[in-house]
Structure formats: structure tokens, C-alpha cells
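Asker: Predicted structure and sequence below. I'll ask about it afterward.
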Amino acid sequence: MEPEIWFVNLGIKINHLDRVAFNVFGIDVYWYGVIIGFGMLFGLIVTLKEAKRTGQETDFYIDTVMISSIISILFARLYYVIFSWDYYKNHINEIFSIRNGGIAIYGAIIGAVLSGLIICKIRKKDFFKVADTFSFGILIGQIIGRWGNFVNREAFGGYTDSLFAMRYIKDQASNIPKDVLDKVVNINGVEYIQVHPTFLYESLWNIGVLIVLFIFRKHKKFNGQLMALYFIGYGLGRFWIEGMRTDSLMIAATNIRVSQVLSIILVVSFTIYLIIQTKKYKDRSDMDILLEGNEIK
């Protein structure tokens, strides 16, 4: 039997990978949803540990996740539908069919930020401190969640024969562009496409960003600093990786990838935010030193 998924230059072959994890009362439960759910759960565990480490109420974070996760999923779907409107305007009945696929991480982040702002306002919490704490859990969720794309045979890049080149059986992959189809690989009568595993690149990139946050948290100077580093780090990686993908959402009637535009906005905006807040912190520190000097005299 030929492998269904094959990292050809790494010698890794997977002979069977079903999209369906299990069945409940006649309803298929897909691995994609299971992996996303596990990512959210593990992300919450890490977030609660960080909240406890910094002396915050863990109950607040549990309540926030219960509310914001629902809103984030809705926004993730809304974002996908808006930028795929050419299809959904003729298939209105499929707009809410999330089981058929179609959610976007940037939509989920927008939903999380908006719901977080509202919840923090109501509960009288410092949004930036909360955002710093959640940054760790969000990254964990993204690192794990991207493997749902692997199971679904989606979110891949163009043709490559690089070290991480991945072969999918052609008939099992989704949204295959012409330039990839032009280079189909035939192995013993089985046709494969050979592509960049962009889901893997993003997962590995996010591990790097997470490590940076764990290292930098010991040197945190002000609330919002870790959040800004997360958005800058993720934005840089997403801009690069999005350029490889073959299934990008585009701004209407253009060839501009919306995720790359948002990535640029995030990187520029939060770089400016970091510069401004760092200067404010330095000015406050200099003033404290001056006052202490005056007190000594």
C-alpha cells in the first residue's frame, strides 16, 4: 500500500490518516475539531499557570475563555465568509456549515481581542496585563491547532523538493492550484502532489515565538509588552509563510493576500507601540532615579 502522506526527503511515511476521529450517535467527529479543542484546552492550562505565577485570579481566565472562545469561533467563521463572499453569496445555506471547513485564525484573534476588551472593562481588569498572560496560551493553541490542517490535507504551499517536501495523494488534497498539478509525482500508479507543508512551518515558527516570550517574561517592564512581542513575532512569520500558501484569502478583486496585509499592520502598529511604551517606561525610571537622588540630598 502506498503512503497517504509522505515527507519524502525525511523518510517519513504515513499509510493511514482518517479525517474522522470517532462517531457519536451517528455523527462523525473530525480530527480537525479534536485537535483544535485540544489546542484550546492545553492553551488554557498554560494560561492558568502563567496567571497563577503572576498572582492573578485563575477563575477570571476560565470565565473569559468560556465566553471569548465562542465569540472567537464566530469571528473566525465570519472572517472566512467575508473574504470568500464570491462563493458564499451563491451558497447562503452553507454560511453556518463550519463542519464543512472554513475558519481563519486572524478572525479568531480579532474576536478574542474584542471580547477581551469588553470583559476586562466589565470586570475592571487591566486589558494589557490580561493580554500578556493570554499570549502564551494563544500561541500554544496555534502551535497545536495547525496540525488540524495536516489531517485535512489543506493549508499547504506550492511545489518544492526541499528538506521538508510533503507528498499528498492528489485525490485526497483540497484546493490544488494548477502550478502544483503540473508537477504531479506518479509512484507505482498513485499520483501525488509535492508541496511546502506551511502548516508545519507556522507551527515551528510559533514555537520559536513562544520560547522568546518565555525568555523575555523575566525582563518584562510594562503590561502589554509580551502581547506586542507576540503580535510582532506572529505577524512576521505569518507574512512570510502566507506568501507560500496556495489557498490564501484575497482582498476582493485583487491578488493581495489579506493575511499579509493584516500581518504588516500588526508588525508596524505594535513596533510603534513598543517604542512609545518603552520610552515612557524609561522616562518614568529616570524620574524615579532623580527623585530618589533628591531624597538622599
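Answerer: Yep, it's here.
Asker: contacts, neighbours, all on C-alpha from now
Answerer: OK.
Asker: can you pull out the helices in the stretch 51-200 of the chain?
Answerer: Counting by DSSP state H, counting those that start in this stretch, the stretch 51-200 of the chain has these helices, from start to end: 58-82, 85-88, 105-123, 127-145, 147-152, 178-181, 198-216.
Asker: out of these, nearest to Gly11?
Answerer: For these, proximity to Gly11 was assessed by C-alpha to C-alpha; helix 198-216 is nearest, at 16.1 Å.
Asker: Which residues does whichever helix or strand comes after the closest one contact?
Answerer: Toward the C-terminal end, the helix or strand that comes next after helix 198-216 (DSSP states H and E) is helix 225-242. For helix 225-242, contacts defined as C-alpha atoms under 8 Å, 6 or more residues apart in numbering pick out 128, 131-132, 135, 198, 201-202, 205-206, 209, 213, 216-217, 220, 248, 257, 259-260, 262-264, 266-268, 270-271, 273-274.
Asker: do the same with stretch 114-134
Answerer: By C-alpha under 8 Å, 6+ apart, the residues outside stretch 114-134 that reach it are 47, 50-51, 64, 67-68, 71, 223-227.
Asker: Also stretch 278-296?
Answerer: Contact with stretch 278-296 is made by 221-222, as judged by C-alpha under 8 Å, 6+ apart.
Asker: Please state the offset of it from the chain centre?
Answerer: 39 Å (C-alpha atoms, centre = their mean, to the nearest Å).
Asker: what's the distance between the closest residue to Ile73 other than its chain neighbours and Ser285?
Answerer: Leaving aside its chain neighbours, Ile73 sits nearest to Ala108 (5.8 Å; criterion: C-alpha to C-alpha, 6 or more residues apart in numbering). Per C-alpha to C-alpha, to the nearest Å, Ala108 is found 37 Å from Ser285.
Asker: quick one, which of the two is more surrounded?
Answerer: Ala108 (23 against 12; other C-alpha atoms under 10 Å).
Asker: Residues touching stretch 153-164, excluding its own?
Answerer: 7-10, 149, 168, 172-175, 179-180, 183, 193-199, 244-247.
Asker: how does it look with 6 Å?
Answerer: Identification of contacts with stretch 153-164 by C-alpha atoms under 6 Å, 6 or more residues apart in numbering yields 9, 173-174, 180, 194-198, 244-246.
Asker: try it against this one:
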Amino acid sequence: MQTVHLLLTFTSPGPILFEWGPLVIRWYGLLIAIAVLVGINLSQFLAQRRQVNPEIMADLAIWLVIAAIPCARLYYVAFQWQEYAADPSKIIAIWQGGIAIHGAILGGMAAALLFARLRRVPFWQLADLVAPALILGQTIGRWGNFFNSEAFGRPTDLPWKLYIPPTHRPLGYTNFEYFHPTFLYESLWDLSVFALLLSLFFWSLHRQPPLKVGTLFLVYLVSYSLGRLWIEGLRMDSLMLGPLRIAQLVSLGAIALGVIGLLWLYRLDRALPDVVTSEQASPS
């Protein structure tokens, strides 16, 4: 029993994977890179199954990375400005952690809308192909929080728990050693959402009529946000707007948009508004 207890106690080995002179490879950056590469390959594979040119997804990936990562950082910095006001040069130190997935999603959506418009590709078709890759990337990326000893929850004495070194503990909690491993909760939740989206994708390939375009992304919005809503309530480092947790507010908004979109598709039986019409769309 003691062995099982120890296996459920998570202790970060530190943020640095490899260091040789000025060369430093951090777990956080490596995991982001892995998430991007895995996501690109998965979205291309799904595009082929949907009879969409996979090269479009490779081109889109460049736009998404250029937009999503800086927006994720700027979103975080905007709500944590007091940490960076004294030394703004730290804003670019993304390898030290401090990005917000909601900022990445908003930046990525803006880039995808522009890309779809310029390439004359339906936005919702792209969104459906990106959604499974996005949530899988989130599954991988959450482990960066583990290595950085950040984004943890309240103190806990449950068998599963995360050891936080004294230097990373919040003020007033220096006497607590173990906290909720919210990185793990969200990573497992994201993995379950990924399984749901992938199951719907392949089920739709053999269904007549198939799922309507935009369904997968809307399901992603609702299912991911439901998990983030309750997990965020455990965290001690939430981005705040006064007394309100920003991530919970955004999650509620995403749930509402997702539900409205699904009702629009299936109750009203209408296509989602898009940046291009079917007549304007270029051949895949």
C-alpha cells in the first residue's frame, strides 16, 4: 500500500531537461514543440480521411503557431502585468512558463478565419479537423506545468497529490507540501475529450448523413470547457478579473456558444455562418 501511495505522489524533477553551457533545453518548450508536431500530423491524417488536401493543414499550422503562441503569452501577461511591469524583458521568456490556452485559442481562431478567407476554404471544415489535434496538444502541453511546478490546486492529503517545493508555494501556504495535481486532472480530461472527438470523427465517416460541418469543434468547445470550469475552481494561480476567475468566465461563454451552435445545426437545421460560401470555396 505504501508503494502505491508513493506512485501517486508526483514530484517534478525540475524544468530543465538538458543543459550544456549556454544550451538549455526545457521540458516546457520541448512539450510545446511535441504538441505542435503531433497536432500537425494528426490534422493532416484526418484531412485525408475527409478528402481534404492535407497540405492545407500544414499551411494552416504555420499560421496557427505564429498567432497562437504569442497570443497565449500576451493573454497571460495582460492579466499578470504586475509580475512584468518592473522588468518587461521577461515577457518574451515563454520557456519559463506562463501561457494561457484561452489566449492561444482566440489567437488561433482569428488566424484560421483569415486563412480560410484568403484560401477560400470553409472555416468550420478547418475547425473540425483541428479540434482533435488541438485537444491532444493540450493533453501533452499540460505536463509542462508539472515540470515547472505551476498551475497546481489547493492543498490536499489525498493519495494522489503533487509535491511543490517551498520556492513555488503561494504566500500563506509555505507549511503545506502537497497540492492537487490539477495539471493531471486537466490532462486526463483533455485525453477523454480527444477520445470523444476521434470517436465522433470516425463514426461520422460511416454515417449517412455524416455529422454536420462544425459539429466537432462545437463539441470540443463544450466538452473541454466543462472540464476546465470545475478544474479551474481548484487552482490557486488563476488569472483574475477582480474576484472572478477569467478562465471560468471564458469557459461559460464557450459552453454557451457551443450549445447555441449545436442547436443552430441540429434544431434549426441550418449551416453555421462562414467566411466563404460553398460557391466561393476552392476545390480541396
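Answerer: Yes, it's here. Predicted model, so just to flag it, every value in this text is computed and none were measured.
Asker: how about Ser187 of structure 2, what's its match in structure 1?
Answerer: Following TM-score structural alignment, the counterpart assigned to Ser187 of structure 2 within structure 1 is Ser203.
Asker: How many residues are close by that match?
Answerer: 20.
Asker: Repeat that for the one 10 residues further on.
Answerer: By other C-alpha under 10 Å, the residues close to Leu213 of structure 1 number 23.
Asker: do Ala110 of structure 2 as well
Answerer: When neighbours are counted by other C-alpha under 10 Å, Ala110 of structure 2 comes out with 16.
Asker: right, and the helices of the stretch 51-200 of structure 1 - which one's nearest Arg99 of structure 1?
Answerer: Proximity to Arg99 of structure 1 (C-alpha to C-alpha) singles out helix 58-82 among these, at 10.8 Å.
Asker: post-alignment, that closest one versus structure 2, mean distance?
Answerer: In the superposition with structure 2, the average deviation recorded for helix 58-82 of structure 1 is 0.8 Å (mean C-alpha distance after the TM-score superposition for structure 1).
Asker: against structure 2, where does that helix fall?
Answerer: The counterpart of helix 58-82 of structure 1 in structure 2, using TM-score structural alignment, spans residues 54-78.
Asker: closest one to Ala21 of structure 1 among the helices of the stretch 51-200 of structure 1?
Answerer: Taking C-alpha to C-alpha, helix 147-152 is the member of the helices of the stretch 51-200 of structure 1 nearest to Ala21 of structure 1, at 10.3 Å.
Asker: which residues in structure 2 does that closest one align to?
Answerer: Aligned using TM-score structural alignment, helix 147-152 of structure 1 spans residues 143-148 in structure 2.
Asker: what does stretch 107-121 of structure 1 give?
Answerer: Using TM-score structural alignment, stretch 107-121 of structure 1 pairs with 103-117 in structure 2.
Asker: and that stretch, which residues are buried?
Answerer: Neighbour-count burial for stretch 103-117 of structure 2, counted by 16 or more other C-alpha atoms under 10 Å, picks out 103-113, 115-117.
Asker: now stretch 92-106 of structure 1
Answerer: Those buried within stretch 92-106 of structure 1 under the rule 16+ other C-alpha under 10 Å are 95, 102-106.
Asker: Name the residues that touch that stretch?
Answerer: For stretch 92-106 of structure 1, contacts defined as C-alpha under 6 Å, 6+ apart pick out 76-77, 80.
Asker: how about a cut-off of 10 Å?
Answerer: For stretch 92-106 of structure 1, contacts defined as C-alpha atoms under 10 Å, 6 or more residues apart in numbering pick out 28-30, 32-33, 72-82, 84-85, 87-89, 111-112, 142, 145-146, 152, 249, 258-259, 262-263.
Asker: just stretch 246-260 of structure 1 next, same as before
Answerer: So stretch 246-260 of structure 1 is contacted by 79-86, 104-106, 154-159, 174-180, 195-196, 198, 235-243, 245, 261, 265-266 (C-alpha under 10 Å, 6+ apart).
Asker: residue contacts, the aligned residue in structure 1 for Leu134 of structure 2?
Answerer: Matched by TM-score structural alignment, Leu134 of structure 2 corresponds to Ile138 in structure 1. Applying C-alpha under 10 Å, 6+ apart to Ile138 of structure 1 gives the contacts 39-40, 42-44, 46-47, 109, 112, 131, 206, 210, 230.
Asker: now swap in Gln48 of structure 2 and tell me
Answerer: By C-alpha under 10 Å, 6+ apart, the neighbours of Gln48 of structure 2 are 54-55, 129.
Asker: if we can go back for a sec, quick one: buried ones out of the contacts of helix 225-242 of structure 1?
Answerer: Members of those classed as buried by 16+ other C-alpha under 10 Å are 128, 131-132, 135, 198, 201-202, 205-206, 209, 213, 248, 257, 259-260, 263, 266-267, 270-271, 274.
Asker: separation between Ser269 of structure 1 and Leu213 of structure 1?
Answerer: In terms of C-alpha to C-alpha, Ser269 of structure 1 sits 19 Å off from Leu213 of structure 1.
Asker: typed the wrong thing, it's Tyr273 of structure 1
Answerer: For Tyr273 of structure 1 relative to Leu213 of structure 1 (C-alpha to C-alpha), the value is 17 Å.
Asker: again, but for Tyr192 of structure 1
Answerer: 39 Å.
Asker: related to what we said a few turns ago, make a markdown table out of the contacts of Ile138 of structure 1 and add distance to Ile296 of structure 1.
Answerer: Below are the contacts of Ile138 of structure 1 laid out as a markdown table (distance: C-alpha to C-alpha, whole Å):
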| residue | distance to Ile296 of structure 1 |
| --- | --- |
| Gly39 | 53 |
| Met40 | 52 |
| Phe42 | 50 |
| Gly43 | 48 |
| Leu44 | 47 |
| Val46 | 44 |
| Thr47 | 42 |
| Ile109 | 49 |
| Ala112 | 48 |
| Ala131 | 38 |
| Asn206 | 48 |
| Leu210 | 43 |
| Tyr230 | 41 |
